[in-house]
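Student: My questions concern the predicted model and sequence given below.
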Amino acid sequence: MPLTSMWEAAAAPGAGPALLAWARAAAPPGPYLRREFFTAPGDRVLVLTWWPSADDAVELPSPPEELTRREVHRWRFTSVAVEEP
């Protein structure tokens, strides 16, 4: 069953662009199905990665401490429904 991995980090003051660049460079290689990078107010960076199964999922590591202002948050989700408009 496919698994979605969510990784979210809050950047240290002024480090938002550097944290996003780090996340893009540090993201593990496939066999992911899809990966998206997001930014949000407060210099937060979010990475969602869809994996074929929980066995295939590889976690994005924690960034260098100087790039963040708190611990990284990680969650794993399993889809229960997809609804198209």
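Tutor: Sure thing, it's come through.
Student: Please count neighbours and contacts with C-alpha atoms only from this point.
Tutor: Fine.
Student: Strands of the protein, residue ranges please.
Tutor: 3-10, 34-40, 44-51, 73-77 (DSSP state E).
Student: possible to save the ones you listed as JSON lines with distance to residue 17 and mean neighbour count?
Tutor: Formatted as JSON lines, those follow (distance: least, CA to CA, whole Å; neighbours: other CA atoms under 10 Å):
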{"stretch": "strand 3-10", "distance to residue 17": "11", "mean neighbour count": "21"}
{"stretch": "strand 34-40", "distance to residue 17": "9", "mean neighbour count": "13"}
{"stretch": "strand 44-51", "distance to residue 17": "9", "mean neighbour count": "21"}
{"stretch": "strand 73-77", "distance to residue 17": "18", "mean neighbour count": "13"}
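Student: dropping in the other structure now:
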Amino acid sequence: MTVALMWEARAAEGRGADLLAWVRAQRLAGEPLRRETFRAPQDRVLVVTWWDAPYDAPLPELPEPDPELVTRAVHRWRFESVADG
């Protein structure tokens, strides 16, 4: 089964580049199948990692950034892949 973990944060005013650099520097305790980093208006940063694991498996996640770097707590979601059709 493939599990996708999503991590999304909104940077504090004027700190979008700092948040993006911070998230790119973060290493995980394990190696995902794939990892992608995205940015969006309002200085939002999104990281999606894909893992070959059961849905409820304990998986390494990105930590919370320093409070002065973000406007709110990080949002996190977990998804499992489903067959098309």
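Tutor: All right, it came through fine. This structure is a prediction, so every number in the text was calculated from the model and none was measured.
Student: May I have the TM-score of the superposed chains?
Tutor: TM-score for the superposed chains, counting by TM-score structural alignment, normalised by the length of the first structure: 0.88, backed by 83 aligned residues with a CA RMSD of 1.6 Å.
Student: sorry, back to before: would a markdown table of the strands of the first structure with distance to residue 23 of the first structure be doable?
Tutor: Shown next, in a markdown table, are the strands of the first structure (distance: least, CA to CA, whole Å):
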| stretch | distance to residue 23 of the first structure |
| --- | --- |
| strand 3-10 | 9 |
| strand 34-40 | 8 |
| strand 44-51 | 8 |
| strand 73-77 | 13 |
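Student: Out of those strands, which is closest to residue 16 of the first structure?
Tutor: strand 44-51 (6.9 Å; CA to CA).
Student: quick one: the closest one to chain centroid distance?
Tutor: 3 Å (CA atoms, centre = their mean, to the nearest Å).
Student: Stretch 44-64 of the first structure too?
Tutor: Put simply, stretch 44-64 of the first structure sits 5 Å off its chain's centre (CA atoms, centre = their mean).
Student: Quote the end-to-end distance of it.
Tutor: End-to-end distance for stretch 44-64 of the first structure, by CA to CA, to the nearest Å: 15 Å.
Student: what does stretch 45-59 of the second structure give?
Tutor: First-to-last distance for stretch 45-59 of the second structure - CA to CA - comes to 20 Å.
Student: List the contacts of the nearest residue to residue 9 of the first structure once chain neighbours are set aside.
Tutor: Spatial nearest neighbour of residue 9 of the first structure, excluding adjacent residues (CA to CA, 6 or more residues apart in numbering): residue 72 at 4.8 Å. Applying CA atoms under 8 Å, 6 or more residues apart in numbering to residue 72 of the first structure gives the contacts 7-10, 62.
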